[in-house]
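1. Sequence first, predicted coordinates after that:
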Amino acid sequence: MTLPSTMAAVLLTGHGGLDKLEYRTDVPVPEPRPDEVLINVAAAGVNNTDINTHIGWYSKSVSGDTNTTAADDATQADEGDASWSGVPLTFPRIQGGDVYGEVVAAGSAVDPARIGDKVIVRNLMRHYVDRRPFECWTYGSDCDGGFAQFAIAPSSESYTVHSDLSPVELGSFSIAYSTAEGMLHRAGVGEEKVVVTGASGGVGLAAVKLAKLRGAEVTAVCSESKADVVLAAGADRVVSRHADPTAEIGAQSVDVVVDVVGGDGVAQLLGLLRRGGRFAIAGAIGGPLTELDLRTIYLNDLSLFGCTFQEDEVFENLIGYINQGRIRPLVSKSYPLSEIHRAQEDFIAKKFPGKLVLVPPPVDDSAPASAAGITQHSSTLSRHN
């Protein structure tokens, strides 16, 4: 492939609404550092973290749920703590934590045999923090990500895949499936009774599928309209998200709760756990604040796991499942990258189960190339914080 000097990409220009996402075709193609690879992006999934990052939802000054906050044109965020890490973002930023594509160039310290590899990038990267425990860089937040024709990533964080799945399917895995696998790993899920909330969404549906791989008996909580999809994914039972979970499932009747919703329902979910049960949470689209009775936790010896950081084996497990053909994601719809506003509006509205994916335009091989074939980002486009 003859590499162009510029590419199509979506630039996040600041915290706020969809107007802060600008589709452009004149963004310089990034140049990989010695230990990085350049990836021609084939597909990049849409995730809650994309929405939460651009609206500034991670800031402690925001107390509403994701959808309510996204509908507010004037962001409530304190920009000083509106990222995963709590370090202010620099703009413009290319978001997109899900990336599937082909390695088309390699840094000087990377084996050139990697060129041509089909890869999925790990979204919680440990390379840039010297692999310190409980620290990571978030792809598409702490550094530029995959909402572009080309993206760079450390070679060590770019995992080779051999799969018959489509590019759109492969571009939907990284965040949702690694988040779900990370929750199951942290909670030590095995052949036991598990409740999964938000089960029709990207992470929830992944958690249903991956829990079944572990031999769990899964009760899924979702809207009635999406129950058939969740059952088809392997759930043993579906309970309406509007129902009383204690009445439907039973107090102290399950071993593990895998929660991606948060909000007011957490107290009731804790009441579902048997003595010694485990509660894993990796999202709060229903709201970041809740009220708990601490007696429920300590008198029943419950364990609570906040799940962001992932041990290496989590992503390695996921790539293994893909290469072994053991999992297939549900992608309800794909969109051209230029239609990112429509894709995110549909995502926020929860119109579809599973995943939505953005597809960059094909590269025009006839476009002018730079003398070096690839070009460093200009000083106005920050590669990394």
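-> On my side now, so go ahead.

2. Going by C-alpha atoms from here, please, whenever you check contacts or count neighbours.
-> Noted.

3. which element is T296 on?
-> helix 294-298 (DSSP states H and E).

4. What residues sit buried inside that helix?
-> 296-297 (16 or more other Cα atoms under 10 Å).

5. Just the residues contacting that helix, thanks.
-> Helix 294-298 is contacted from outside by 270-271, 302-303, using Cα atoms under 8 Å, 6 or more residues apart in numbering.

6. just curious, which of those residues is nearest to S141?
-> S303 (29.8 Å; Cα to Cα).

7. Contacts only, for that closest one.
-> So S303 contacts 276-279, 297 (Cα under 8 Å, 6+ apart).

8. D346 now?
-> Taking Cα under 8 Å, 6+ apart as the test, what D346 contacts is F352.

9. Pull the contacting residues for the closest residue to D293 other than its chain neighbours.
-> Counting by Cα to Cα, 6 or more residues apart in numbering, D293 lies nearest to A267, which is 7.3 Å off, once chain neighbours are set aside. If a contact means Cα under 8 Å, 6+ apart, then A267 has 290-293 as its contacts.

10. On the three-state scheme, the residue nearest to the spatial centre of the chain is what?
-> Of all residues in the chain, the one closest to the mean position by Cα atoms, centre = their mean is I175, 2.7 Å from it. Here I175 is recorded as helix under DSSP: H, G, I helix; E, B strand; the rest coil.

11. D19 versus that one, what's the distance?
-> 24 Å (Cα to Cα, to the nearest Å).

12. which residues of the stretch 151-300 of the chain fall in helices?
-> All helices of the stretch 151-300 of the chain, identified by DSSP state H, counting those that start in this stretch, fall at 167-170, 174-187, 202-213, 227-232, 245-249, 266-271, 294-298.

13. Would you mind putting those helices into CSV with distance to K350 alongside?
-> Converted to CSV, the helices of the stretch 151-300 of the chain look like this (distance: least, Cα to Cα, whole Å):
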stretch, distance to K350
helix 167-170, 19
helix 174-187, 15
helix 202-213, 10
helix 227-232, 14
helix 245-249, 22
helix 266-271, 21
helix 294-298, 32
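
14. So what's the residue count around the residue nearest to G146 when sequence neighbours are not counted?
-> Distances taken as Cα to Cα, 6+ apart put G96 closest to G146, at 4.5 Å, once the chain neighbours are dropped. Neighbour count of G96, defined by other Cα atoms under 10 Å: 28.

15. looking at this, G96 is in a strand?
-> No. G96 is assigned coil when assessed by three-state DSSP, not a strand.

16. Second structure follows, compare the two:
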Amino acid sequence: MGVPDVPDVMRAVRITRHGGPEVLDVTEIAVPGVRAGEVLVEVGAVALNNTDLWTREGAYGRPDDPTALSGWRGPIDFPRVQGADVAGRIVAVGPGAAEDLVGRRVVVDPAIYDAEGPDANPVGLMGSERDGGYAEYVTAPVDQVHDVTDSPLSDEQLAALPTAYGTALGMIERGGLREGETVLVSGASGGVGLACVQIARARGAKVVAISSGPKIEAVREAGAHEVVDRAGDVTGQIRAAAPEGIDVALDVVAGELVGDGLPLLREGGRWVIAGALGGYGVAFDVRRLYLHNAQVIGSAMHTPAHFGLLMDLARRAEVQPVIAAAFPLDRAARAQEELARRGHVGKIVMRP
């Protein structure tokens, strides 16, 4: 490659087919070449997401066949290096990228957008539609690496931000959450849920979170004003915690929660959905929408503008991602198994 201190080969974790953790292959492959308009990042930390599990399993389905094996937005081009969330340092630049970027500490925006501009929609994801950060090195477009050299956050904390906190910020922005409003957060102990709790609290909202018994205190420590135990009467507990109703729901669970929860919205309330941990089949009373001027909003990740706001938070360390566990790269299968068990609070990361 002609770049000092960058080897020709690297360790990486790839999938060559859909399946369980056994399809994760720890191997050595060539360090990717840096094309025009790209940079090469030495990975300091990579965070795990549910997208890693579902991409590996092929669990996303297709619009014409919900049961079809598929990656985030379509068939996977195997072999594929997984991992959307990367923090590290730039070690080489391609033609058209400034040489003084070398050595800068960066976070990579993992989205593949449908257009240029601040409000573009994500239509692909690093680790699914292009190779990701389960590796010692990864390439990225120069305009999607964000300089966080001066951030006091660790590489592990920075790596926790892109998908989980980007998704959370996208939900909050699309839901129009305002200071003083009451927000409901489902799945609050997971990566996206905990990010919703932290960012909503930082924005001055009253946060009512849904979690399970052993994790309730950790969710409260992250910033929730009230925590509802999902093992009990969820709607009854929410009514008690927010007797005047919910302004915005930030929901990664969906399933029955949507139908049960919509009547809890105040006039003009917004129910924002960015996941389906509780099931993708949803039924609700449509009268609760049109009679109360409510909205159900789909939210997939973030826009470039949202990600820029997130990086501003990272530089100022206005959110402090919680790291549940860290694994070496060669234990990627164990790390994904730990993620799938959902016994943790916060983010699981790997350090190549």
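-> Done, it's in. As the structure is a computational prediction, the values presented were derived from the model and not from experiment.

17. hang on, the earlier thing: for the helix holding T296 of the first structure, grab the matching residue range in the second structure.
-> Using TM-score structural alignment, helix 294-298 of the first structure lines up with residues 286-290 of the second structure.

18. To which residue of the second structure is A44 of the first structure aligned?
-> Aligned partner of A44 of the first structure by TM-score structural alignment: V46.

19. likewise I281 of the first structure?
-> So, by TM-score structural alignment, I281 of the first structure is matched to I273.

20. ok, back up a step: can you lay out the contacts of helix 294-298 of the first structure as a markdown table showing distance to A8 of the first structure?
-> Below are the contacts of helix 294-298 of the first structure laid out as a markdown table (distance: Cα to Cα, whole Å):
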| residue | distance to A8 of the first structure |
| --- | --- |
| L270 | 46 |
| G271 | 49 |
| L302 | 49 |
| S303 | 46 |
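
21. of all these, which two lie farthest apart?
-> So, those by Cα to Cα: farthest apart are G271 and S303, at 12.6 Å.

22. between the contacts of A267 of the first structure, which is closest to F91 of the first structure?
-> T290 (32.2 Å).

23. ok, back up a step: who wins for proximity to P88 of the first structure among the helices of the stretch 151-300 of the first structure?
-> Of the helices of the stretch 151-300 of the first structure, nearest to P88 of the first structure by Cα to Cα is helix 174-187, at 21.5 Å.

24. what stretch of the second structure does the closest one fall on?
-> By TM-score structural alignment, helix 174-187 of the first structure lines up with residues 162-175 in the second structure.

25. what's the spacing between that stretch and its chain's center?
-> 8 Å (Cα atoms, centre = their mean, to the nearest Å).

26. ok, the residue nearest to G146 of the first structure touching V46?
-> Yes. With contact defined as Cα atoms under 8 Å, G96 of the first structure and V46 form a contacting pair (7.2 Å).

27. hang on, the earlier thing: mind checking the helices of the stretch 151-300 of the first structure for the one nearest to A9 of the first structure?
-> The nearest among those, by Cα to Cα, is helix 167-170 at 17.6 Å.

28. And the contacts of that closest one?
-> Contacts for helix 167-170 of the first structure (Cα under 8 Å, 6+ apart): 42-44, 100-101, 120, 328-331, 334, 357, 359.

29. Of those, which is the most crowded?
-> Busiest of the contacts of helix 167-170 of the first structure [other Cα under 10 Å] is A44, holding 34 neighbours.

30. was I right about that residue contacting G146?
-> Yes. Look at A44 of the first structure against G146 with Cα under 8 Å: they come within range, at 6.0 Å.

31. overlap in contacts of these two?
-> 96-99.

32. how about those residues in CSV, adding distance to D255 of the first structure?
-> Shown next, in CSV, are those (distance: Cα to Cα, whole Å):
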residue, distance to D255 of the first structure
G96, 34
G97, 31
D98, 31
V99, 34
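
33. need the contact list for the equivalent of S223 of the first structure over in the second structure.
-> Taking TM-score structural alignment for the superposition, S223 of the first structure sits opposite S212 in the second structure. S212 of the second structure is in contact with 228-231, counting by Cα under 8 Å, 6+ apart.

34. Most neighbours among the residues you listed, which one is it?
-> That'd be V228 among these, by other Cα under 10 Å, with 25 neighbours.

35. how about the strands of the stretch 101-250 of the second structure, start to end?
-> In the stretch 101-250 of the second structure, the strands defined using DSSP state E, counting those that start in this stretch lie at 105-108, 111-113, 122-125, 137-141, 145-147, 182-185, 206-211, 226-229, 246-251.

36. Could you say which one of these comes nearest to G170 of the second structure?
-> strand 246-251 (10.2 Å).

37. That closest one: average distance to aligned residues in the first structure?
-> The superposed strand 246-251 of the second structure is, by mean Cα distance after the TM-score superposition for the first structure, a mean 0.5 Å from where its aligned residues fall in the first structure.

38. In the first structure, what range does that strand match?
-> Counting by TM-score structural alignment, strand 246-251 of the second structure corresponds to 254-259 in the first structure.

39. Centre of the chain to the matching stretch, how far?
-> 21 Å.

40. How about stretch 142-159 of the first structure?
-> That offset, for stretch 142-159 of the first structure, works out to 14 Å (Cα atoms, centre = their mean).

41. Show where that stretch falls in the second structure, residue numbers please.
-> Counting by TM-score structural alignment, stretch 142-159 of the first structure corresponds to residues 129-146.
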